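Peer 1: Prediction below, plus the sequence it came from.
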Amino acid sequence: MTNHQILNALAGNPAAPAGVLLRLLALDDHSIRFRLSWRETFPDEVAETMLTHPDRRVRRMLAESWTIDPELRARLLDGPASDAFAVGRGPNPYRMAVPPLPDWAYERLLTHERDMVRYETLNAAGVPDHVLVPLAGHPDPMFRQAACRRVWHALPDDVRTSLLHDTDQAVRRVASLWVMHEDEERTTELVETLADAWQLGEVVERGRLGRAVAERLLAEGKRLPWLARNPTLPADLAARLAHHEDPAVRLAVAARPELSEEERAAIDWEVGPEDRLDTLRWVWDARTDPVVLRRCATSAHPWLRRSAAVCRELPEDCVELLAGDEDFAVRLLLAERHPKAPAELLLDLYLDDTHRAVSMLVIKPQFPAAGLAARFGEAADPRARALAVGDPEATPELLERLSRDAAAEVRAKAAQDVRLPVGRVVELLADPDVGWAAAGNPVLPVAEMMALLDRGGAPV
């Protein structure tokens, strides 16, 4: 354990007062400053200091923080002109909603003199619909493209029609991507104009294919795995691909919606437990149809079951069925994506697998907590003993004992618990393996925090 690890953990301590945080900010340490920028609690004094900090990297961290008040992020627009780029781009956390800036900030960003600021703002996460919808009539085609791409669902029919006939080819193309699933003519046009562009795969997979263009794509051998996934590909043409030399093509054919289970089984396909497969589009499009979801959940093909597992509308009996699926990816996707995934499924995945994704399951609302102390307080597996700390009914005696556990991960979990006596938390600061965990405990006295700063060489 290093002083850097201690101070980094201290930067995330929710009880650290402004005086502690300001000393940490004074350190010229990128990772510690970054940790400060995504605290959930932020004293005004610290926020104001970051807002006017002479180091633009600190101000950029503030602009990219998803926990700081958006009003504060917007105030960076009153500082150096270069900060506007970072404000426009904003935060982009994984699978988390980004709170929007105030409307006045978007008005300034979208009329900014620099093209890149306007571009980043148009593509930033969290921009609300009511800001983007009016841009469908903007004189700049870049703005109209953004409206097409991001808020097509909120545009009136007459505006959509206008965009489909826009004078700018790029705008027409983006608009056409929204209607190609029901329009053969536009699909054909997109196949022609996109040629070898990266979007061609999406068109070939999702567009409504006329027979002529389907036969041409098949003959040319273009994007065959995508072509085989398109539900509008005529069945006789799809059958020609059932024995293709490329296993990705055969796999796609076997996952087509019109096939029976017997027909799927007749194709030579294989799916490994670690194979990454995107959700089948035809399953996702039918996610509100319980008949389709039930058929997919009971299929022998794991791709269909994986695709059903990510749908929140999956019937409860199918949730129970997939919770016991033999395919690891089905169980993991269900645990990650379905709000009613059984608590025991999350627990089993966490304890019995080493896949990097299972470690995130403990933050799910349905992850069990009650009763874990009795179940795992004496368990042989240190990961299980660490879970015992999270039981709201864990006794002080158990927490004290686990804070002295032979496994560092168990001691670390106990060191972070606010129920652990303050004296024991302070003692754990000296533990070379878990001192960082104790430094992040909110019950740590401010005097101890200051002592850590002194030892770490933080400026006064």
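Peer 2: Noted; the coordinates are in hand. Residues are numbered from 1 along each chain as shown.
Peer 1: Could you use CA atoms for every contact and neighbour count after this?
Peer 2: Fine.
Peer 1: Now do Val425 against Ala439, distance only.
Peer 2: According to Cα to Cα, to the nearest Å, Val425 and Ala439 sit 8 Å apart.
Peer 1: I meant Asn13, not that one.
Peer 2: Distance of Asn13 to Ala439, computed by Cα to Cα: 7 Å.
Peer 1: the more surrounded of these two?
Peer 2: Between Asn13 and Ala439, counted using other Cα atoms under 10 Å, the more crowded position is Ala439 (30 against 25).
Peer 1: another structure for you, compare them:
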Amino acid sequence: MCDQWTRQLYALAVNRAAPADVLLRLLGQEDDCARRPVPQRAVLPQEVIEAILVHPDPQIRKAFAENAHADPDQRARLVDDPSKSVHLSLAVGPMPYREPVPPLPDWAYERLLNHPEALVRQELFGWGGRPPAHVLVGLADHEDPLFRLAACRDAWHELPDEARQRLLHDDDREVRLAAAEQVCPEDEERTTWLIGELEGSWREADVLRTGRLTRELAERLVAEGERLAAIAGNPSLPPDLVARLAVDPDPAVRLVVSARPELSEADRAAIDYTVDPEARLGTLEWVWERREDAARLRQCARSAHTWLRRSAAVCPGLPADAVELLAEDEDFAVRLLLAEFHPAPPPELLLDLYLGGTHRAVGMLTARPGFPFAGLAARFGDSPDPEHRMLALRDPGLEPELLDRLSRDPGTRNAAARHPRLPVARIRELLADPDEHTAAAAATNAALPPEDMRRILDRAGVPEIQVNDRTSG
């Protein structure tokens, strides 16, 4: 559990206005709970970065290696770190939610690709930030099959034809499988081979969905009746077999058939399918492939099929008239996906979902472009719901009197304590509040003067920063 001082020190560490000397002192104190946020900050002064890079605690250096906001050139300096665990964190890289991460410089990938520890090399191709395709292209002929495998999976379309042919006939089975998976949508022979090789594995389902099927294989798979939900959406499935699966006893199979791209609205309506409002359906691949095709997206947005409308809602090329249509859709997931993914979601949709939604994702909608903060103070400043009153704090036209009142309201006090237009005198009052959560909230306020931050450090007994020689960790 965090005590009062730890909470305030943590708050200073995340205060976006904390000056370099405050951050350096936080880095030098012993409480890990309070110093760990420093290397994870979005903005760091250069002198603080220098201190992080030579910090004696490898956990601090690892946290910087995983910072999605840090300059890749600065993170790359950790390839010279004495700790293998730091190298591992650098190889895994940052994994922010739905945000791209700029790649490391090429020279850093070259060093990590030649790292003496196999685990570090392996993590470069794991779930984190993988090397960019132009780096992986050069690995297609590498002696290590792990590298050739990465080139197959993440740089296939950048490879020259001769390199692809070599990988399709590679000595390593896993490399051959990965290469065959890349070409199976157009290659019946390799689809047949893959289904035999991958039987029972999770990768088999992808081949069944996308691989080009011979008539003989398609008939056999349908007759076996075991993997029909995957096969039902395969683009190469013959029409008569599609018709057979459209009346299959399994509702999951009928649902997949009903969402095939070649069907008309009448065809879809003739299939007995249902879409559960709570069902988590992935974006239809054929819709995503046409994500900039305005005409096709309009068709999907106007479809009676919920799955097509959900798929259209995530596409950046959705035209304005279709956006307007889907913003009024009867399906909650359609509206939420539109709000989450469209580059310019309707402002009132964002607000309506935030106010009326129960899904955990609605809480993040205030970060979406165009959220209508203006006017929320007048609209919600006196709301009986504290969550709605907190929206008033986001109004750029918030009056000082209402801000002061909300800073004294038990339901909004902590949120108001963070407001950058709160007068310094009131911030100091809240900083001295007996409720440690309120005091910590005030310590995060960017309007808190630096001298107040330093007094907090002094009262907590935090010494000046002492940078020691880093250890191997």
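Peer 2: Now that the structure is in, tell me what you want to look at. Values in this document were obtained by computation on a predicted structure and should not be read as measured data.
Peer 1: Spit out the contact partners of Leu198 of structure 2.
Peer 2: By Cα atoms under 8 Å, 6 or more residues apart in numbering, the contact list for Leu198 of structure 2 reads Glu204.
Peer 1: Quick one: map it onto structure 1.
Peer 2: Using TM-score structural alignment, the partner of Leu198 of structure 2 in structure 1 is Leu194.
Peer 1: now do Ala42 of structure 2
Peer 2: By TM-score structural alignment, Ala42 of structure 2 lines up with Glu40.
Peer 1: Now for that match, how many residues are close by?
Peer 2: 14.
Peer 1: surely it meets Thr67?
Peer 2: Yes - the pair Glu40 of structure 1 / Thr67 is scored as a contact, 5.6 Å apart, by Cα atoms under 8 Å.
Peer 1: Skipping its backbone neighbours, what lies nearest Asp405 of structure 1 in space?
Peer 2: Once flanking residues are discounted, Asp405 of structure 1 sits nearest to Arg411: 5.7 Å by Cα to Cα, 6 or more residues apart in numbering.
Peer 1: What does that neighbour correspond to in structure 2?
Peer 2: Using TM-score structural alignment, Arg411 of structure 1 lines up with Arg413 in structure 2.
Peer 1: again, but for Leu24 of structure 1
Peer 2: Leu24 of structure 1 maps onto Leu26 in structure 2, by TM-score structural alignment.
Peer 1: again with Glu316 of structure 1
Peer 2: Using TM-score structural alignment, Glu316 of structure 1 lines up with Ala320 in structure 2.
Peer 1: Now do the contacts for its match.
Peer 2: So Ala320 of structure 2 contacts nothing (Cα under 8 Å, 6+ apart).
Peer 1: Look at the spatially most central residue of structure 1 and tell me its secondary structure.
Peer 2: In structure 1, the centroid-proximal residue (Cα atoms, centre = their mean) is Arg95; its distance is 2.6 Å. Recorded secondary structure, Arg95 of structure 1: coil (DSSP: H, G, I helix; E, B strand; the rest coil).
Peer 1: aligned partner of it in structure 2?
Peer 2: By TM-score structural alignment, Arg95 of structure 1 lines up with Arg98.
Peer 1: same deal with Val358 of structure 1?
Peer 2: With TM-score structural alignment as the criterion, Val358 of structure 1 matches Val362.
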